[in-house]
Every structure is written in structure tokens, then in C-alpha cells.
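Q: what follows is a predicted structure for the sequence shown.
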Amino acid sequence: MPTQRRPRADAQRNAERLLAAAEDAFRRDGTDASLERIARAAGVAVGTLYGHFPRREALIAAVLRTRHDALFGHGETLLAEQPPAEALRSWVRACSVHAATYRGLAELLAAGPGDAASELHGDCARMADLTHRIAAAARRAGALDATVTDDDLTTLMNAAAWTHGQSEQQSERLIDATLRGMVGRVTA
């Protein structure tokens, strides 16, 4: 069985500088930030960026790795330890705040698992699975109407993420009002 070699120290430093520069660029310019500018800010050639991260999605996924691990751990904890209604509300809030981290991130995550070759595929699938399990628990407990789909919740998360960029308070109000409306069927 071949052993995996550790990356050279200079390659590791380049990757770390690229991730730090990408974090800054994504916060400032959104997920469509110029890859050339990211490479320049890291002090490397754009070819070095592509050597570490062959696609934009690979760079975004690497920047989000720690944040996603924390988000998914939080979702598992909510599912295991919180009453279903509170778990649902907290999960929707957490996903909305997460998706508001960078302009354009909500759209990438909303695309769902999509292309299995995408570096974001696994994380999108994990987010969809957690949303499904938390929503199913809320439905069983009567805290979410049976007609509300997982896609409805994802739409709410993305709308709240966009709103969060404008007003955090308005985003919270949107989540609270919408989830209240999703508890019981609205009849005409």
C-alpha cells in the first residue's frame, strides 16, 4: 500500500496563503471574486492557485471546510438534543447565517448536491440530509405541516440569507413569521 507523502513546506504555505486570501476576497467581493486577484494577494502565480484548487468550487469548498464541519456538527446536536420545533428554528437560522457569509454563497448552496464531481457536492448533500432529518422530526412532532417540503425550507433559508445581508433583524422576523405559518395548514 503506497504511503501518502506530506506536501512540501512551501506548497503547504502557499495553500494556506491562498486560503487566507480567498477568505478575504470572498468576504469583500463574494464567491465570484477574481481568482487572479486572490493569487496575487497570496503572492503566488495563478498557476499555483490552480495547482492547489483546479476549480473555483474546490477553493470555495476548502475555505468553507471548517465552517461546514461546525455547521453540520451543530445540526446533529440540534437533532439529538433539542425539541423538534426548536431544532428546526435553530437549523434554519444557522443555515441562513452561514449562507450569508459571502455574497453568492446562498446560490451555490441552493443548487443542492448537483454535479457529483463538484467539490461542494458532499457538503450540499450533507446539508440537504440534515435539513430533511430535522424537518421530518418536526413533522412527526406536529411542529411542521406535512405539506411543507424540504425545498420550501431551503427556499426560506436562502431568502433569509439574502435578507440577512440587508438587515439581520428583518431576516430573523422573516424566519419566525414563515415558520409560524408552516406549522398549520392555511385554508381559504
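A: Yep, it's here. Numbers count the residues shown, from 1 in each chain.
Q: contacts, neighbours, all on C-alpha from now
A: Noted.
Q: mind listing the helices for the chain?
A: For the chain, the helices defined by DSSP state H occupy 9-29, 35-42, 46-52, 56-81, 84-99, 105-110, 121-140, 150-166, 168-181.
Q: most tightly packed of those helices?
A: Among these, the stretch with the highest mean neighbour count (mean count of other CA atoms under 10 Å) is helix 84-99, at a mean of 22.
Q: please name every helix or strand in contact with that helix.
A: helix 56-81, helix 105-110, helix 121-140, helix 150-166, helix 168-181 (3 or more CA pairs under 8 Å, 6 or more residues apart in numbering; DSSP states H and E).
Q: mind putting those helices into JSON lines with distance to residue 9?
A: Formatted as JSON lines, the helices and strands packed on helix 84-99 follow (distance: least, CA to CA, whole Å):
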{"stretch": "helix 56-81", "distance to residue 9": "18"}
{"stretch": "helix 105-110", "distance to residue 9": "31"}
{"stretch": "helix 121-140", "distance to residue 9": "28"}
{"stretch": "helix 150-166", "distance to residue 9": "38"}
{"stretch": "helix 168-181", "distance to residue 9": "41"}
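Q: A further structure is provided below for comparison with the first:
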Amino acid sequence: MRADARANHDRLLAVAGAVITEQGVDASMRDIARQAGVGLATLLRHFPAREALLEALLRTNFDELTARAAEVESTSPPGDALRLWLRDFVTCTANYRGVVTSMMQAIEDPESALHNSCVTMRAAGTRLLSRAQDANLARADLDGADLFALASALTWLGDQPGLETRADHLFEVIVSAILTDHAG
């Protein structure tokens, strides 16, 4: 990619991240382009659809969550690792208002630009859940899809007006439903 094209690409991602953080995933593509100081055609040349832009923004975050799962898996007891990763998942995905719906749709749609990132991230969480289950620290009747749905629900709760202040409490409620009494 040419240097000016790379600069436009990077500026578009930075601006899109800020705009989507503020306005949510349905933010105007035209507004993103305008705030980045480029035309809509330039934005669409780099990101031909909103989902492609979201995928580019989220891929790095999802890759970091996948790496974080491996890190906590190797450094923390199973229950603690699962709790830490769930907290990181909620924190990361809460950065972009409204992303939960896009993630839930993408994981079911192999044609989605977000699909591979979501599947890889869910697999990382599933490994942590399985490890906690093997140690008899997590409910045996949950699978990776359940964990992804519950983690996504936690993010959604934080997006709801009036529930932001309850998010930490609700996180603990959900985690206590996932982890058994044997977890510490």
C-alpha cells in the first residue's frame, strides 16, 4: 500500500474508532469520512461496507483477547483465568457501543467479515471454560456458545441506559452462575 493510502487507512481507523465509541456501530459512514478529512469514496475504497470497517477495528481487539486467553490460561488457576478473560472480553467489547448485535450475527454467518475473528475469540474462551470444567470449577452444562452469549449479554447490559452503574454487580452475578461454589 502506498504511504498516502496507508496514512488514509490508519486515519480512517482511528477516526472510526472514536466515532463508533461515541455514537455506536450505526454511526454514519459519511460522518466518519468527513471527520477523517477524506471523501466518502475514499472511505469506501478502504472499507467497502460497514462490516469491513468494524472487522478492521475489532480484529486487533479480538486478536488481543485471544492472546490474553492463552496468557491467563498459562498463568492463572482455571476459575481465575476464566473470570479474568470474561472481564477483559466485556471491557474490550464495551468500547464500541452496539457491537454485540454485530458479533452475534457474525458468528453465525461464515460470509461475514467478522466471522473468523469472532469464532477464534469464542474458541479461546471455550478453552478457558473447558479447563475450568475439567477442574470442576465451572458448570458442566455450558459450552462455548453459551459462554459467548453470556459474555455478550454482559456487554449489552453495559450499553443500556441506566444499567451502566450496575454492570459490575451484574458481571459478578453472571460469573457466579458460570463458576461453581468450588471456584475461588
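A: In hand now; what should we look at? Since the model is a prediction, treat every value here as computed from it, not as a measurement.
Q: TM value for the aligned chains?
A: The TM-score (TM-score structural alignment, normalised by the length of structure 2) is 0.87; 179 aligned residues with a CA RMSD of 2.0 Å.
Q: follow-up on the earlier one: closest one to residue 13 of structure 1 among the helices and strands packed on helix 84-99 of structure 1?
A: Smallest distance to residue 13 of structure 1 across the helices and strands packed on helix 84-99 of structure 1 (CA to CA): 14.6 Å, for helix 56-81.
Q: and the closest one, how far from structure 2 on average?
A: Taking mean CA distance after the TM-score superposition for structure 1, the mean distance separating helix 56-81 of structure 1 from the aligned residues in structure 2 is 1.6 Å.
Q: aligned partner of residue 41 of structure 2 in structure 1?
A: In structure 1, the residue paired with residue 41 of structure 2 according to TM-score structural alignment is residue 47.
Q: can you check residue 15 of structure 2 too?
A: Residue 15 of structure 2 maps onto residue 21 in structure 1, by TM-score structural alignment.
Q: how far away is its match from residue 63 of structure 1?
A: For residue 21 of structure 1, the distance to residue 63 of structure 1 equals 10 Å [CA to CA, to the nearest Å].
Q: next: residue 75 of structure 1.
A: 20 Å.
Q: same thing with residue 112 of structure 1?
A: Taken as CA to CA, the span from residue 112 of structure 1 to residue 63 of structure 1 is 18 Å.
Q: same deal with residue 115 of structure 1?
A: For residue 115 of structure 1 relative to residue 63 of structure 1 (CA to CA), the value is 19 Å.
Q: same check, this time on residue 56 of structure 1
A: 11 Å.
Q: likewise for residue 83 of structure 1?
A: 32 Å.
Q: cool, and residue 158 of structure 1?
A: 20 Å.
Q: before we move on, what about residue 96 of structure 1?
A: Residue 96 of structure 1 is 18 Å from residue 63 of structure 1, by CA to CA.
Q: surely residue 140 of structure 2 is in contact with residue 129?
A: No - using CA atoms under 8 Å, residue 140 of structure 2 is not in contact with residue 129; the gap is 9.2 Å.
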